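Enquirer: Predicted structure and sequence below. I'll ask about it afterward.
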Amino acid sequence: MNQKNKLAFLFLFIASLTFAQLHTYEYKRRIEQPTDSWHKINLKPEMYKHLNQRLSDMRIYGVSKTDTTQVPFLMHSSASKKVNRDLAFELINQTKNEDGIFFTFKLEDAQVINKIHLDFIETNFDWKIQLDASNDQKEWYTLLDDYRITSIKNKQVTYQYSQLHFESSEYQYYRVLVKNIDKAELDRARLRRFEVEKGENISYPSTITKKETTNSNESLVFAEMDNTARISRVLINIKSNFDYYRPFKLEYLADSVKLDDGYRYQYATLVTGVLDSSSDNTYTFPATTCKKMRLNIYNGNNEPLYVDSFNVSGFRDYLLARFTKEADFFLAYGKENDQLPSYDIEKFKDNIPEELTSLSLGEEILIIPNQPMVEENGLFENKLWLWILMIVAIVIMGGFTLKMLRSES
C-alpha cells in the first residue's frame, strides 16, 4: 500500500474516532442551518436537567458524508456585565505655563465619560493632576483637583497608577493639568466610559412544600421549582410583622441515595447570610442547576419567622459558535464528567461580531450508540463500514509501529 493510501485510511480513522466521540453523549438536538460564520444559540431551559453543574458537557458537531468535525463555541450568559467603552477623541492642545503642563482632549461630541487613562514616556514620577471640562473652551468646570498619579520602575519594583476616575460627566472638551512640572511627554491617552450593562433575568416559579422546626429552634423550609433550572438569585419573602435579624443558609438538593430505610439526601450550599427586617432579603450566588431547595434559619431564642414564598431567578445561557463548513449540525450534551472544551476562538473574543443571528434548536433526541446522526446514505450509515475502516486503520498503524521497531533494531 503506497503512502497516499495510508494517509487516506489514517484520515478516515481519525474521522471515525470523532464520530465515535459524538456518541459518548446522551442527547442531541439538531441546530438550524447557519447562514453566516457566527451565530448565537440559546440553550433551552429543559436541557439543564441533563447537563452537569459546570455546563462543560456540550459539543457542537458538524456531520457530512465524508467527516464529522467539532464546531468551536464560547459560553455566555445574559448576566449584567461591566464594560469599558473607549471613545474617539483627538489631542487638540498641549501647552505649558507656570502652573504646569496642559493636555486638552476633544471628543467628537459631548458624551458621557468617567475615566481617562494616561500613559507617559516618563517611568518614574509622582504628580498631582487637575481635570477640567467644558463645552465651549471658555467656561471650565473642575472635576478633579490634586489627584495623584504615580509611576515607579526600577530593578525591584514596577508600578504605575495613572487612571483618572471621576463622576460621570458629559462634555466635549477635557483638560488635564499636570501641576508644577517642567516636562511631561504623553505617549497615549484613552477616554472611557465605564458602565454596567443590565442583564436579563428569567423567573422560575417555586412552591413551598414543607416547613418544620427542629429541637434546636432551627426553621427548615423546603421549596421546589416546577422544573430543573439554572438559578443565581433568590428573594426570600418574610411575612412576620416584627423586627428580626437571623442567620440563614440556603441549600439545594445535590444528590440522593436510596438505602434500605429510605432515601438519604445530600444538600450543598447556595448562599449564607442574614435575614434582616430592614432589607428586602435578596441574595445572589454563582449560577447553579437545581430543582429543590432547603432554607435553614437559625432562630436562637426567638420566635420562628413566617416564610411566605421564594422569588427565584437566573440568567439565560447561550453559545456563540463559529461555522466554517457546510454540514448538518447537532448540539450533543449529557456527559457527567466531561471537561470544558478548549478552542482557539477564546483568544480572539474581540473579533466576534456584536450583532448575531440566533439559530434555533430542535427537539431533544436520545442518542443511541452506533446510530447515524444523519439519516442519509453516507459512509458512516453502515456499521459494517465503520468496523472495516477501524480494523484496516489499526492494521496500518500496527504495521507502522513494527516497521519503526525493526528499523531501530
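Expert: In hand now; what should we look at?

Enquirer: Only C-alpha atoms from now on, for both contacts and neighbour counts.
Expert: Will do.

Enquirer: out of everything not next to it in sequence, what's closest to the residue nearest the centre of the chain?
Expert: For the chain, His76 is the residue whose C-alpha lies nearest the centre (CA atoms, centre = their mean; 4.3 Å). The shortest distance from His76 to any non-neighbouring residue, by CA to CA, 6 or more residues apart in numbering, is to Tyr318 (5.4 Å).

Enquirer: Could you do Thr228 as well?
Expert: Lys291 (4.4 Å).

Enquirer: who's in contact with stretch 253-260?
Expert: Residues outside stretch 253-260 that contact it (CA atoms under 8 Å, 6 or more residues apart in numbering): 263-268, 290-294.

Enquirer: which of these are buried?
Expert: Neighbour counting over the contacts of stretch 253-260 (16 or more other CA atoms under 10 Å) leaves 290-294 as the buried ones.

Enquirer: how near is Asp308 to Asn281?
Expert: Going from Asp308 to Asn281 by CA to CA, to the nearest Å gives 13 Å.

Enquirer: Return every residue with contacts to both of these two.
Expert: Counting by CA under 8 Å, 6+ apart, the residues touching both Asp308 and Asn281 are 236-237.

Enquirer: re earlier: could you check how far the residue nearest to Thr228 is from Asp226?
Expert: In terms of CA to CA, Lys291 sits 7 Å off from Asp226.

Enquirer: With Tyr283 instead?
Expert: 21 Å.

Enquirer: between the two, which one's more packed in?
Expert: Taking neighbours as other CA atoms under 10 Å, Tyr283 and Asp226 compare with Tyr283 leading, 18 against 11.

Enquirer: ok, now which ones touch that one?
Expert: Tyr283 makes contacts with 233-235, 271, as judged by CA under 8 Å, 6+ apart.

Enquirer: Using CSV, lay out those residues together with neighbour count, secondary structure and distance to Ile368.
Expert: Below are the contacts of Tyr283 laid out as CSV (neighbours: other CA atoms under 10 Å; DSSP: H, G, I helix; E, B strand; the rest coil; distance: CA to CA, whole Å):
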residue, neighbour count, secondary structure, distance to Ile368
Arg233, 23, strand, 37
Val234, 20, strand, 38
Leu235, 15, strand, 42
Val271, 18, strand, 39
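
Enquirer: and here's the other structure:
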Amino acid sequence: MVRTLSFIIIIFLTQQLHSDSTDNKTIGYQLKNIEKGWNRLELDDELLMGMSSINTFIKVKLVNKSKDTLEIPYVIESSKQLDSTIRIPVEIVNKTIKDGKKYYTLIADSTQIISNLEFSFSSRNSLGKASLEGSNNQKEWFMISDSLLLGERQNSHQKISSKTIYDLQTLYLFYRLSLEDTKSKLESVFYEKTFSANPKYKKLNVNQLKYRTDKDKKRTIYRFSLNGRLPIHYLMLDIQNKFDYNRTVNLFGLVDSTKTRKGTKHNYKLIETFQLNSMDSTNYVFSFPEHYEHYKIVILNGNDPPLKIGRLTAYRHEYILKARFDDEGDAFIKIRNSGSFPYYDIDKFKSRIPTDMNEMKLGDKLELEISKAEIEPLITNKLWLWLVMMLAVIVIGYFSLKMLNEEKKK
C-alpha cells in the first residue's frame, strides 16, 4: 500500500516538475513585406492547424536595428466580425448667435442610433467649450453633454485636437451644438453608420465521409476529417431522403485517443446540437473557437428510418491579424498549441483602426524557444509545489508508522 501510494505521488510530482521544462518549443514564421504603420496578415490553414483554438498563444515580435526584441500588439478579426462603415453627412439647418455663444441646429437620421459625431471647423487654431443637445421636435431639448471641448489648437510646444464626440448612443432627429468660440465656423458634421456584411468563408477539404447506423440506439453516425485541426463555422448537408423529417443532430470533435486492452478509445467532445428539418435550410452556422481534425455527426433517428447524407461541405471564417509597427526591423510571428491569449489596449479601440493597410506575407518557417514567462505548467506556484511535497511526505510517513505499529502488535 505504501509503495503503491508513494509511486503514484512520485509520478504526479515528476509530471508537474517536468512541465516546467518541456513543451518550450513553438512554431514561428518570418513576416515579409512589412511597412512602418498598420499591416494585416490573413491566417491561413497552416497557421491555424498549429493552434488548438483561435484564442490560444500567438505573439508578434520585431527585432529592430538596435537588436532589441519588441512585442507588437495586435488584434485578430474574423470575417464574421467584419462590418462595412460609411461616413454620413449631417445637415446644418440653422445658425444663430446668442449671449456670446454660437448655436448650430443639425438634422440627422432619426432611425439610426448615432454613436459618434465628427465636426470640422474653418479655423485650425480655435479650441473652446461646447455643449450638445438633442430633440425630436425642436421645442423640447435634452442635454447630452455640457462639458465638451471642441476644436484644434497648435503652438510650438504641442498640438491639441478634439473634433469627434464618441460613445453618444443617441437617437434624435435634431441636434443643437453651442460653441463659446464665436470666431470659429462649423463647416461640416459627419457620423458613421455600420452595415453588417455577409461573412466570408474559406472552404475546407473534407476527407472521406463514412457512416454506420446503430439500430440498437436508433441513431446514424457520420465521421469525417479535415487536413488538420481547423474550426468549422458553416456546414452544408445534402440530405438525399425525399420524405419529411425532423431530427436532433449532435456535432462532436475528437479531443484525443487512448489505447486500451480492448482497442483504441476515442474521446469526443460535444460541440453543437441542432435540428435537421425538411422544411428548413440544411445549412448551419457555428461559432465554436476550438480546432479539431476529426469530427463526428450523430443523427438521432428515433423510430423513423435513417437519414442519408449524400454530401457534406464545410467552411471556416477568414481570420485577419492587424498590427501596427512603429519601428523597422525583422519581424516574425510565433504560435503555440496551448498557452494564454495575450490582450492589448488596442483591442478596445478597434473602431479606430484604419481599413486600408499594407498586406504582410508569411516567410520561412522557424523553430523558436519560448521564454519561461510564456510557459504555463500546471503548477506554477513554487510554494504550492512544496506544500504538495510536504503533504506527500506526511502521508507516506503516516502509513509507514501505521504498518510498523501493526508489525509490533503481531
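Expert: Alright, I've got the coordinates. Here the structure is a predicted model, which means the values were calculated and not measured.

Enquirer: What would you report as the TM-score here?
Expert: Here the TM-score for the pair of chains, by TM-score structural alignment, normalised by the length of structure 1, is 0.61; 291 aligned residues with a CA RMSD of 3.8 Å.

Enquirer: and the residue nearest to the centre of structure 1, what pairs with it in structure 2?
Expert: Taking TM-score structural alignment, the alignment pairs His76 of structure 1 with Glu77 from structure 2.

Enquirer: that older thread, just give the number of residues close to the residue nearest to His76 of structure 1.
Expert: Tyr318 of structure 1 has 18 nearby residues by other CA under 10 Å.

Enquirer: What's it aligned with over in structure 2?
Expert: Alignment note (TM-score structural alignment): Tyr318 of structure 1 maps to Ile320 of structure 2.

Enquirer: I'd assumed that match was in a strand, is it?
Expert: Yes. Per DSSP: H, G, I helix; E, B strand; the rest coil, Ile320 of structure 2 lies within a strand segment.

Enquirer: can you map out the strands along the stretch 51-200 of structure 2?
Expert: Using DSSP state E, counting those that start in this stretch, the strands of the stretch 51-200 of structure 2 run over residues 58-64, 69-71, 74-78, 83-98, 101-107, 117-121, 126-135, 142-154, 159-162, 164-165, 174-179, 186-196.

Enquirer: counterpart of the shortest one in structure 1, which residues?
Expert: Correspondence between strand 164-165 of structure 2 and structure 1 is not established for any residue, with TM-score structural alignment as the criterion.

Enquirer: packing partners for that strand?
Expert: strand 117-121 (3 or more CA pairs under 8 Å, 6 or more residues apart in numbering; DSSP states H and E).

Enquirer: And the furthest pair within the contacts of stretch 253-260 of structure 1?
Expert: For the contacts of stretch 253-260 of structure 1, the farthest-apart pair by CA to CA is Tyr263 and Cys290; their separation is 17.9 Å.

Enquirer: circling back to that earlier point, in contact with the residue nearest to His76 of structure 1, which residues?
Expert: 40-43, 75-77.

Enquirer: go with 6 Å
Expert: The neighbours of Tyr318 of structure 1, taking CA atoms under 6 Å, 6 or more residues apart in numbering as the test, are 41-43, 76-77.

Enquirer: sorry, back to before: distance to Leu48 of structure 2 added to the strands of the stretch 51-200 of structure 2, as TSV?
Expert: Formatted as TSV, these follow (distance: least, CA to CA, whole Å):
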stretch	distance to Leu48 of structure 2
strand 58-64	11
strand 69-71	21
strand 74-78	12
strand 83-98	23
strand 101-107	48
strand 117-121	39
strand 126-135	47
strand 142-154	45
strand 159-162	41
strand 164-165	38
strand 174-179	48
strand 186-196	25
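
Enquirer: For Met360 of structure 2, which of these is the nearest?
Expert: Nearest to Met360 of structure 2, of all these, is strand 58-64, at 12.3 Å by CA to CA.

Enquirer: quick one, the closest one and strand 74-78 angle?
Expert: Angle, strand 58-64 of structure 2 to strand 74-78, by axes from the mean of the first three to the mean of the last three CA atoms, to 10 degrees: 140 degrees.

Enquirer: List the buried residues of strand 58-64 of structure 2.
Expert: For strand 58-64 of structure 2, by 16+ other CA under 10 Å, it's 58-63.

Enquirer: how about those in CSV, adding distance to Pro199 of structure 2?
Expert: As requested, those are arranged in CSV below (distance: CA to CA, whole Å):
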residue, distance to Pro199 of structure 2
Ile58, 24
Lys59, 26
Val60, 26
Lys61, 30
Leu62, 31
Val63, 35
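
Enquirer: which one in structure 1 is aligned with His18 of structure 2?
Expert: Using TM-score structural alignment, His18 of structure 2 has no partner in structure 1.

Enquirer: do you know how far His18 of structure 2 is from Glu369 of structure 2?
Expert: Taken as CA to CA, the span from His18 of structure 2 to Glu369 of structure 2 is 17 Å.

Enquirer: Equivalent analysis for Leu13 of structure 2, please.
Expert: Using CA to CA, Leu13 of structure 2 is found at 24 Å from Glu369 of structure 2.

Enquirer: Next: Tyr344 of structure 2.
Expert: Shown here: Tyr344 of structure 2 relative to Glu369 of structure 2, a distance of 22 Å by CA to CA.

Enquirer: How about Ala197 of structure 2?
Expert: 40 Å.

Enquirer: What is the neighbour count of the nearest residue to Glu367 of structure 2 once chain neighbours are set aside?
Expert: Leaving aside its sequence neighbours, Glu367 of structure 2 sits nearest to Ile27 (CA to CA, 6+ apart; 5.5 Å). Using other CA under 10 Å, Ile27 of structure 2 is surrounded by 19 other residues.

Enquirer: Report the contact partners of Ile27 of structure 2.
Expert: Counting by CA under 6 Å, 6+ apart, Ile27 of structure 2 has contacts 334-335, 367.

Enquirer: which of those residues still touch in structure 1?
Expert: Among the contacts of Ile27 of structure 2, the contacts conserved in structure 1 (both residues aligned by TM-score structural alignment, their matches' CA atoms under 6 Å) are 334-335, 367.

Enquirer: Between those residues, which sits nearest Gly151 of structure 2?
Expert: Nearest to Gly151 of structure 2 among these, counting by CA to CA, is Lys334 at 43.3 Å.

Enquirer: Quick one: residues contacting that closest one.
Expert: Contacts of Lys334 of structure 2 by CA under 6 Å, 6+ apart are 27-28, 58-59.

Enquirer: what does Phe332 of structure 2 give?
Expert: 29-31, 60-61.

Enquirer: TSV for the residues you listed, including distance to Leu276 of structure 2?
Expert: Output for these, formatted as TSV (distance: CA to CA, whole Å):
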residue	distance to Leu276 of structure 2
Tyr29	42
Gln30	45
Leu31	44
Val60	42
Lys61	46
